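Colleague: sequence-free structure coming up:
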């Protein structure tokens, strides 16, 4: 146009700037040239040009430049103000947008639908409930609340506030409703977790002859997952295929998630592979569901493929894949993800720091977990993760110290916090402190919580308080396998073998199937009672029920036979095991050899234990004592030298005391000055 010597008029620059704003990624420089040209030719006095410049800078992410253009405009209209408000909202500057809207009203410009329709959703996103209510009141006052697009925004806003009743009042009061209205109402119920109402609204939508779109289906499918309605999910999938919506990215993402959560991983993978366009949500949904279905290796492969395809993993990706590292005990992979999160500046994300704490805790690296905990923002999940990690370690007292610290920083306990603290009390044998926690649970009406009831059973059975444990057990309305197993283990451990066997039989009568732990419990009871034949019978019964014996089952059998002096049969069992024996099995054999003075088999067991647990001082000490008792001083000295060369030290003992008020715990390492 310029080359043809045709002068631009007051409409040329707005049209060109509008095109530059639409293609901002590749045309930002061109937009700046147009601004300079409009300035030189004196077109900035035109309101239309100024408004388009404000929109252009907003699209470029330069809200301050948009404001500067606005301030320099000699004349403004409603569109100018609306463009400024939108510029702030597009760039996440809600409070500036709010001030601009108020200034607009004070300047005497009449509000229109465009003035409010962008601000209302932002109120919902920012949880600005008071301002949102003011906007609604203003819309009613000026008669704009009947406009369908503003009413839709109000339905969505109240949904984000969690005020379902207000959202439905707006929806039911609408003079006309379109598919966006119904989608907003469905989204409101979905956000509130009212999944049955999501399905009801979908059916009502069909009754009103409003055609569902991709947003409708992508909202409905997660609700069907929560309702456990796989058949309805398949029907919705079929409907999406008929309407050619199954490859829409939102619908496809929801379908991948639905099938994977229902355990149909193959179907989820098929849909994922058929997607022509994938976004980060698509990859995250597939990775998360691979992890949830135990396909950790495939999940790691998919993260690599995701990056090769040009999609960058985000915080959700890392939060999804870190539990896989914990489950596979893949500390190396976990550290790589940790390093990657630092490089990408994601370490300050609370979800990632919590996932890293969990990963390191489950990999036994509690010092690394604690390091992240101390450097990060903390919430109840942060505390609970570390409390649980310490409760299963030799440093259980740290769990109780964190439990107390949690309250002092103003974070309230939940069921997981109490579970971790009770587990620590059990492992430390501090039963008085455990009873105090029990009292707190009773006051908070939490003692009937299934997981907490089982934790209390574990505390009291291991503390030998079987009468109290029995009372708690009898009060549990829905006993699960863990409840029965804990009681069987408890009675067997304390020599009340007949009651343990009786409970084992009653468990079957209660309609529950035995699991691996049930047989560990009953085999342990046989071992404590010296009932070799009965133990063999239960072991055979387990195999007959297609429960594959695990390491602990073999450890129980070695312990049972070893206590009875049948050491050659113990050795035979270990040789016939379908997999290499672990430290539990070899430890059981070593303990039996110690009882019966069989030093040859003890040497065999010790060789494996020194290899499997080279840092465990107890095995070295036991062999030193056995050699010393038989006068084999050379061998005893060799073990001492081996300990020294491996820098093995006896595990330090800890004591802990409570202050006079009972509010604070202090741990002491034996030998500290």
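Modeller: Yep, that arrived. The structure displayed is predicted, hence computed values, not measured ones.

Colleague: switch to C-alpha atoms for all contacts and neighbour counts from now on
Modeller: Noted.

Colleague: I'd say residue 370 and residue 358 touch.
Modeller: No - with contact defined as C-alpha atoms under 8 Å, residue 370 does not reach residue 358; the gap is 10.2 Å.

Colleague: where do the contact lists of the two overlap?
Modeller: Here residue 370 and residue 358 share the contacting residues residue 386, scored by C-alpha atoms under 8 Å, 6 or more residues apart in numbering.

Colleague: and those two? which has more neighbours close in?
Modeller: Using other C-alpha atoms under 10 Å as the criterion, residue 370 and residue 358 rank with residue 358 on top: 25 against 18.

Colleague: Let me know the helix or strand that that one is in.
Modeller: Under the criterion of DSSP states H and E, residue 358 resides in helix 350-362.

Colleague: For that helix, name the packing helices and strands.
Modeller: helix 315-327, helix 331-343, helix 366-375, helix 380-391 (3 or more C-alpha pairs under 8 Å, 6 or more residues apart in numbering; DSSP states H and E).

Colleague: okay, now the one to match up with it:
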């Protein structure tokens, strides 16, 4: 007992000083895992395993930490160490290696360890099957499943959940129906319901839900989340109200559901009611409420939530940090957004996107470009949202050369430009008066230009009163209309406005008259310029 207390004190103080007994470190590392602090577990092991303070019995726990962080590099190093130390053949070490490799996506290494293990237990088999399931290889998972003796509820649940995640609900139901009666527990039923919900089949989910012998909080929250995800907020609320008792998970599903459907007032009302029933928010609750504040521009409420995070000591994980940065950025408080961003070690690509997008939409174009450059240097790969935000900043800030350079980097990052990206570049070139370059880009697009792209180019023609280029654009619009891919008379309204701006009144009126005769609802003064 004294050893465990000493280990806990080490964690609290974070003063990693070696103890006299290696068991101190064993419990210390285990406690880090239990407290969901995998980085601390790896830090302790990497600092002190070389001086004999930490025994080899800690390897399975550290491998578990590697798996939770997807840290394949350190996990592979531990594998090498276990081979040198002669403990690779231990069933717990081997099983942890199988699990670590599978969760890190190296399924080949996972199978190699599995095949060469001198001894396996049901946990080993489940880890290998789970690895295949996680990597979407249901064929290999089923092959092992058929060979496995002594299947446990975990085995059956892995297979049912795997088929559900891969969209094969017929096979998921077949496996579910085959579960021996003594092994079909509430988790098995819940996994089946979750599979239907995941695939948008709420009728199938409700059918299974209604005949469940017993229910837990989680399955109820799954049903609530499923209906909200499909936009059926009334049915989702009905399910929530049917619950005789609720826990925090249920409330989180309701609040997140309202947030996802843009129902800010309802989400905040649910948050207030949750606290009225003496449920304290966790990280999941906080992220949903911050999202509501960001959507609605409720900066003062967002600040109150920020104070709550500090007062209650809620963990500032990457999701909470991203929620705070996103809320402050969208509400226009870019100073606080930047302070939180720069003061947090928990930064992922979504957090970068939130800050860059915030700079872009609030007119801080150079800062958006500056942080994009920092993102590249940091080693975090930008995605399509990042590029779109930076291109928008360059378009509105007149940073044409910089924008074209960013656009050219998409292929370098393995990204494929969509019509939004092309529309943004066309808008950027058009605003700068480079109409020919914009037209060349449109004509060379590997995609069919849509209303957004052509509308951007037409808007630029209107700004620069270029009727010749506008008529060329209208030829492309005509092709879209003839192919029944578009029927936006607004483009012709813009062309009419361009003729009017050039004082070609007869042509402008003639164009409007033609479309008036066709019954088009043309509103005078309509413009594609934003």
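Modeller: On my side now, so go ahead. These figures come from a predicted structure and were not determined experimentally.

Colleague: What TM-score do the two superposed chains give?
Modeller: After superposition, the two chains reach a TM-score of 0.71 (TM-score structural alignment, normalised by the length of structure 2), with 473 aligned residues with a C-alpha RMSD of 5.1 Å.

Colleague: returning to what we had before: the helix holding residue 358 of structure 1 vs structure 2, average offset?
Modeller: Following the fit onto structure 2, the mean deviation recorded for helix 350-362 of structure 1 is 1.7 Å by mean C-alpha distance after the TM-score superposition for structure 1.

Colleague: That helix maps to which residues in structure 2?
Modeller: Alignment note (TM-score structural alignment): helix 350-362 of structure 1 is matched to residues 318-330 of structure 2.

Colleague: what comes up buried for the top helix by length along structure 2?
Modeller: With DSSP state H setting the assignment, residue counts place helix 467-482 as the longest helix in structure 2. If you call a residue buried by 16 or more other C-alpha atoms under 10 Å, then helix 467-482 of structure 2 has these buried ones: 467, 469, 470, 473, 474, 476, 477, 480.

Colleague: can you check stretch 194-204 of structure 2 too?
Modeller: Of the residues in stretch 194-204 of structure 2, 194, 195, 196, 197, 198, 199, 201, 202, 204 count as buried by neighbour count, 16+ other C-alpha under 10 Å.

Colleague: Spatially, which two of these are the most separated?
Modeller: Longest distance between any two of those is 11.0 Å, between 198 and 204; criterion C-alpha to C-alpha.

Colleague: Count the residues that sit near the counterpart of residue 240 of structure 2 in structure 1.
Modeller: Residue mapping for residue 240 of structure 2 onto structure 1 gives residue 272, with TM-score structural alignment as the criterion. Summarising burial for residue 272 of structure 1: neighbours were counted as other C-alpha under 10 Å, giving 23.

Colleague: For the nearest residue to residue 272 of structure 1 once chain neighbours are set aside, pull up the helix or strand it's in.
Modeller: Excluding its sequence neighbours, the residue lying closest to residue 272 of structure 1 (C-alpha to C-alpha, 6 or more residues apart in numbering) is residue 256, at 6.4 Å. Assigned by DSSP H and E, residue 256 of structure 1 belongs to helix 249-261.

Colleague: can you check residue 520 of structure 2 too?
Modeller: Using DSSP H and E, residue 520 of structure 2 falls within no helix or strand.

Colleague: neighbours of it, just the number please.
Modeller: Residue neighbour count, defined by other C-alpha under 10 Å, stands at 14 for residue 520 of structure 2.

Colleague: show me what contacts it?
Modeller: Contact analysis of residue 520 of structure 2 by C-alpha under 8 Å, 6+ apart lists residue 489.
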